[in-house]
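Enquirer: Okay, here's the prediction I keep looking at, along with the sequence it came from:
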Amino acid sequence: MKKIAVCSGSFDPVTNGHLDIITRSSEIFEHVIVAVLHNSKKKALFTVEERVELLKEATNHLEHVEIDTFNGLLIDYMKKRNAHVIVRGLRAVSDFEYEMQIASMNKKLAQEVDTVFMMTKNDYSYLSSSIVKEVAKHDGQIDDLVPEHVALALKERFKGNT
């Protein structure tokens, strides 16, 4: 059986921390699907379509990595895609409790799906999309936090807002 892993999230925007997890996942699993969640309750900076394009450009050098979107429960998406592994990145111990609750619920909903937790590199342990957006909004230095094309997209989005 082909081991398909799914890295899901909002990726608003994709950061170097996300890319660290995606890249390392692609070295472990035969196929990695980066699934962008349609979350109507969250006010996103970039549309789902824009996030998909930013992710495609950021991962185009990685073989066996696919970018997709989904609505609803991740477990339903996993079943639809015949995937059996969820990869979740952890930045710090504070992430673990929340992620453990989600993993436990996912296991209850689908016994055949496992969650793998992967620690981000120390360089990215403080990094989140929210922090990146806040720094970019105030014209701060983000070039080492996100890929170049994402930094340009953020600068363009916040142009005139400072």
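Expert: Good, I have the coordinates. Numbering: from 1, shown residues only.
Enquirer: contacts, neighbours, all on C-alpha from now
Expert: OK.
Enquirer: got the residue ranges for the helices in this protein?
Expert: If DSSP state H is used as the criterion, the helices of the chain fall at 16-28, 48-59, 74-81, 93-109, 129-137, 148-157.
Enquirer: Is it possible to get TSV of the ones you listed that adds distance to Val116 and mean neighbour count?
Expert: What follows is the helices of the chain, written out as TSV (distance: least, Cα to Cα, whole Å; neighbours: other Cα atoms under 10 Å):
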stretch	distance to Val116	mean neighbour count
helix 16-28	10	18
helix 48-59	21	18
helix 74-81	14	15
helix 93-109	9	13
helix 129-137	21	17
helix 148-157	27	16
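Enquirer: Included below, for side-by-side comparison, is a second structure:
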Amino acid sequence: MTTADGATIEGPLIYQRGGQYDFNTGMWWSTFYQRWFQVDLKDCCFGEVEATDTGMKFGSSIFRGLLTMSGTYHKFRFQLFARGPTTTWMEAESPEFTVTCYTADTVNELDNLQSGEAGDARAALRELHQAVAYHGWIPQEQRGFHWYSYTYLFPRVIY
């Protein structure tokens, strides 16, 4: 594909190796091509961060939960689920972190984290945010229901 200024561009490579979005100009800086691209936010993909319970942490967690009734350890990760015009997919995920769960509704336990667990969860969320922003997802002010439910837009490049 050739842009208006005569440069040859391969679409998917615009976001490869990251870059940054300039909110003032509405342009994307491509680290790969070392230039600015105009983008369109009207016809784009939408993404929202969701929490996924990846399972119980085995070992002492089972015995602790059965013997003391003081909760079980569960592993979680944050995932960015993206929606386009025709499909939904999981775009990126954070490293796992551990949370002590006291009820069967494990995902809602994330809204009431203790200080040590909250730090691990925030670090995982920060790592996910940095990764998706680097690859072209633009953070939005609006959020979903939970404190971690950040939303993003992935713009369409105008050639």
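Expert: Alright, I've got the coordinates. Source: prediction; values computed, not measured.
Enquirer: Can you pull the TM-score for these?
Expert: Put the two chains on top of each other and the TM-score (TM-score structural alignment, normalised by the length of the second structure) is 0.23; 63 aligned residues with a Cα RMSD of 4.8 Å.
Enquirer: Using a markdown table, please lay out the helices of the first structure together with distance to Gly9 of the first structure.
Expert: Below are the helices of the first structure laid out as a markdown table (distance: least, Cα to Cα, whole Å):
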| stretch | distance to Gly9 of the first structure |
| --- | --- |
| helix 16-28 | 9 |
| helix 48-59 | 11 |
| helix 74-81 | 10 |
| helix 93-109 | 12 |
| helix 129-137 | 11 |
| helix 148-157 | 16 |
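Enquirer: dump the residue contacts of Val65 of the first structure.
Expert: Ser26, His31, Val32, Ile33, Val34, Thr59 (Cα atoms under 8 Å, 6 or more residues apart in numbering).
Enquirer: Including distance to Leu90 of the first structure, could these go into a markdown table?
Expert: Formatted as a markdown table, the contacts of Val65 of the first structure follow (distance: Cα to Cα, whole Å):
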| residue | distance to Leu90 of the first structure |
| --- | --- |
| Ser26 | 17 |
| His31 | 21 |
| Val32 | 18 |
| Ile33 | 18 |
| Val34 | 16 |
| Thr59 | 20 |
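Enquirer: Grab the two from the residues you listed that are most spread out in space.
Expert: The span of those, defined through Cα to Cα, is set by His31 and Thr59 at 13.0 Å.
Enquirer: that older thread, nearest to Val6 of the first structure among the helices of the first structure would be which one?
Expert: Comparing these by Cα to Cα, helix 74-81 comes nearest, at 7.6 Å.
Enquirer: So for Val87 of the first structure, which of the helices of the first structure sits nearest?
Expert: helix 16-28 (7.5 Å).
Enquirer: Which residue, other than its chain neighbours, is closest to Ala82 of the second structure?
Expert: Counting by Cα to Cα, 6 or more residues apart in numbering, Gly47 is the residue found nearest to Ala82 of the second structure once chain neighbours are left out, at 4.1 Å.
Enquirer: Look up how far Phe78 of the second structure lies from that neighbour.
Expert: 12 Å (Cα to Cα, to the nearest Å).
Enquirer: Which of the contacts of Val65 of the first structure sits closest to Glu66 of the first structure?
Expert: Closest approach to Glu66 of the first structure among those (Cα to Cα): Ile33, at 4.8 Å.
Enquirer: these two touch, right, the closest one and Cys7?
Expert: Yes - counting by Cα atoms under 8 Å, Cys7 is a contact partner of Ile33 of the first structure at 6.2 Å.
Enquirer: Give the residue from these two that has the larger number of neighbours.
Expert: More crowded of Ile33 of the first structure and Cys7, by other Cα atoms under 10 Å: Ile33, with 24 against 19.
Enquirer: What helix or strand is Gln79 of the second structure located in?
Expert: Assigned by DSSP states H and E, Gln79 of the second structure falls within strand 72-83.
Enquirer: Likewise for Gly116 of the second structure?
Expert: helix 115-134.
Enquirer: returning to that earlier point: what distance do you get for the residue nearest to Ala82 of the second structure to Asp53 of the second structure?
Expert: Remark: distance between Gly47 of the second structure and Asp53 of the second structure (Cα to Cα) = 19 Å.
Enquirer: Those two - which one has more neighbours?
Expert: Gly47 (26 against 16).
Enquirer: in the second structure, which spans are helices?
Expert: Assigned by DSSP H, the second structure shows helices spanning 60-68, 115-134.
Enquirer: what's the shortest one packed up against?
Expert: Spelled out, it's helix 60-68 of the second structure. Other helices and strands packing on helix 60-68 of the second structure, by 3 or more Cα pairs under 8 Å, 6 or more residues apart in numbering; DSSP states H and E, are strand 72-83.
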